[in-house]
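J.: Provided below for reference: sequence and predicted model.
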Amino acid sequence: MMKQATGLTVHNKSRILEVSFDDGATFELPFELLRVYSPSAEVKGHGAGQEVLQVGKREVGMAGLEPVGNYAVKPTFSDGHDSGLYTWDYLYKLGAEQEQLWKDYLARLHAAGFEGDSGRASGAALPSAPKAHGCGHKH
């Protein structure tokens, strides 16, 4: 069954897109995750094995977010990328599989020699974990 988004909130300061769905699920999707897993041909390539590793997206922002019919949104990222259509099902998949997607992305960065390139560190708390507030430093 197709998922239907019931709410979208762009949090520019924390660089998070909050998406709520009709089944009660809510996901906080970092802009970096959205950008590196863009469903565009520029990122995905035109077939299996043609994916293009996205680097330097740790600080990417969202300059705009426009609806596409009743089934998707099209973000414009601060690096100019704007060719990805994010369907509700795809956003749901990104949210539901976020932890594994981060692990895969960090492993690909590591393999390509870009270890510290992501805003996520290996083993760092993921946004899908219970929310913690503060800067993360022990006082």
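T.: Thanks, I have the structure now.
J.: CA only for contacts and neighbour counts going forward, please
T.: Noted.
J.: What ranges does the chain have for its strands?
T.: Along the chain, counting by DSSP state E, strands occupy 5-11, 16-21, 26-30, 62-68, 72-77, 86-87.
J.: now these as a markdown table including mean neighbour count and distance to residue 95?
T.: Listed next are the strands of the chain as a markdown table, based on neighbours: other C-alpha atoms under 10 Å; distance: least, C-alpha to C-alpha, whole Å:
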| stretch | mean neighbour count | distance to residue 95 |
| --- | --- | --- |
| strand 5-11 | 15 | 12 |
| strand 16-21 | 19 | 9 |
| strand 26-30 | 22 | 5 |
| strand 62-68 | 14 | 18 |
| strand 72-77 | 19 | 15 |
| strand 86-87 | 22 | 12 |
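J.: would you turn these into TSV with distance to residue 119?
T.: Converted to TSV, the strands of the chain look like this (distance: least, C-alpha to C-alpha, whole Å):
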stretch	distance to residue 119
strand 5-11	16
strand 16-21	12
strand 26-30	10
strand 62-68	15
strand 72-77	16
strand 86-87	22
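J.: Quick one: closest of those strands to residue 113.
T.: For residue 113, the closest of those is strand 26-30, at 22.5 Å, according to C-alpha to C-alpha.
J.: contacting residues for the closest residue to residue 57 other than its chain neighbours?
T.: Nearest residue to residue 57, sequence neighbours excluded (C-alpha to C-alpha, 6 or more residues apart in numbering): residue 32, at 5.7 Å. Contact analysis of residue 32 by C-alpha atoms under 8 Å, 6 or more residues apart in numbering lists 15, 57-60, 119.
J.: Put this next to the first one:
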Amino acid sequence: MNAPQKIKLHRESQQLELAFDGVSYRLPSEFLRVYSPSAEVRGHGEGQEVLQHGKVNVAITHIEACGNYAIRIIFNDSHDSGLYSWNYLKELCQNQYRLWREYLDKLDQAGLSRDPNTQTVKFV
């Protein structure tokens, strides 16, 4: 996989702009944080994923190049593990809307919120 033609952090909107094959995408910092490729988020195997919540205000503070194959994103909640490979970033770009919907559905099913200051009460 080739590197994106563009990687640009828009600090005010907290969106990472990427261009693959001449197509430009914007991924919000919250989306990138909850879909971090780190073991802390994805676990060490199938079914070990940790659903991230309360990340609506998370911001990207820094981005580092990792060789010619990935970037490391440092977030203001101290999360900095996990390398975002070019393949993984392209997958996130191309599937952003579906993945976001799935994330929101999982939050709802778990009775969790994007807002760290909100508690959801579910009745059974």
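T.: That came in fine, so what should we check first? These numbers were taken from a predicted model, which means no experiment stands behind them.
J.: Quick check: TM-score for this pair?
T.: Comparison of the two superposed chains (TM-score structural alignment, normalised by the length of structure 2) gives a TM-score of 0.89, and 115 aligned residues with a C-alpha RMSD of 1.1 Å.
J.: circling back to that earlier point, residue 97 of structure 1 is nearest to which of the strands of structure 1?
T.: Here strand 26-30 is closest among these (C-alpha to C-alpha), at 10.4 Å.
J.: Where in structure 2 does that closest one fall?
T.: Taken onto structure 2 by TM-score structural alignment, strand 26-30 of structure 1 occupies residues 24-28 there.
J.: Average offset of that stretch relative to structure 1?
T.: For stretch 24-28 of structure 2, the mean deviation from structure 1 after alignment is 0.7 Å (mean C-alpha distance after the TM-score superposition for structure 1).
J.: returning to that earlier point: looking at structure 2, which of the contacts of residue 32 of structure 1 still make contact?
T.: Contacts from those that recur in structure 2, judged by both residues aligned by TM-score structural alignment, their matches' C-alpha atoms under 8 Å, are 57-60.
J.: What segments of structure 2 are helices?
T.: Counting by DSSP state H, the segments of structure 2 that form helices are 29-34, 39-42, 86-94, 96-110.
J.: So which elements touch the shortest one?
T.: Meaning helix 39-42 of structure 2. Contacting helix 39-42 of structure 2 under the criterion 3 or more C-alpha pairs under 8 Å, 6 or more residues apart in numbering; DSSP states H and E is no other helix or strand.
J.: Spatially nearest residue to the aligned partner of residue 73 of structure 1 in structure 2 (excluding sequence neighbours)?
T.: Counting by TM-score structural alignment, residue 73 of structure 1 corresponds to residue 71 in structure 2. Nearest residue to residue 71 of structure 2, sequence neighbours excluded (C-alpha to C-alpha, 6+ apart): residue 65, at 4.6 Å.
J.: ok, residue 68 of structure 2 touching residue 3?
T.: Yes: assessed by C-alpha atoms under 8 Å, residue 68 of structure 2 is found in contact with residue 3 at 7.2 Å.
J.: Same drill for those two, tell me which one is more crowded.
T.: Legend: neighbour count by other C-alpha atoms under 10 Å for residue 68 of structure 2 and residue 3, higher for residue 3 (18 against 10).
J.: how near is that one to residue 89 of structure 2?
T.: To residue 89 of structure 2, residue 3 of structure 2 is 10 Å away according to C-alpha to C-alpha, to the nearest Å.
J.: one step back: from the contacts of residue 32 of structure 1, keep the buried residues only.
T.: Listed as buried from the contacts of residue 32 of structure 1 are 15, 57-58, 60, 119; burial here means 16 or more other C-alpha atoms under 10 Å.
J.: Stretch 87-102 of structure 2 aligns to what range in structure 1?
T.: Counting by TM-score structural alignment, stretch 87-102 of structure 2 lines up with residues 89-104 of structure 1.
J.: Buried ones in that stretch, by neighbour count?
T.: Of all the residues in stretch 89-104 of structure 1, those buried under the rule 16+ other C-alpha under 10 Å are 89-92, 94-95, 98-99, 101-102.
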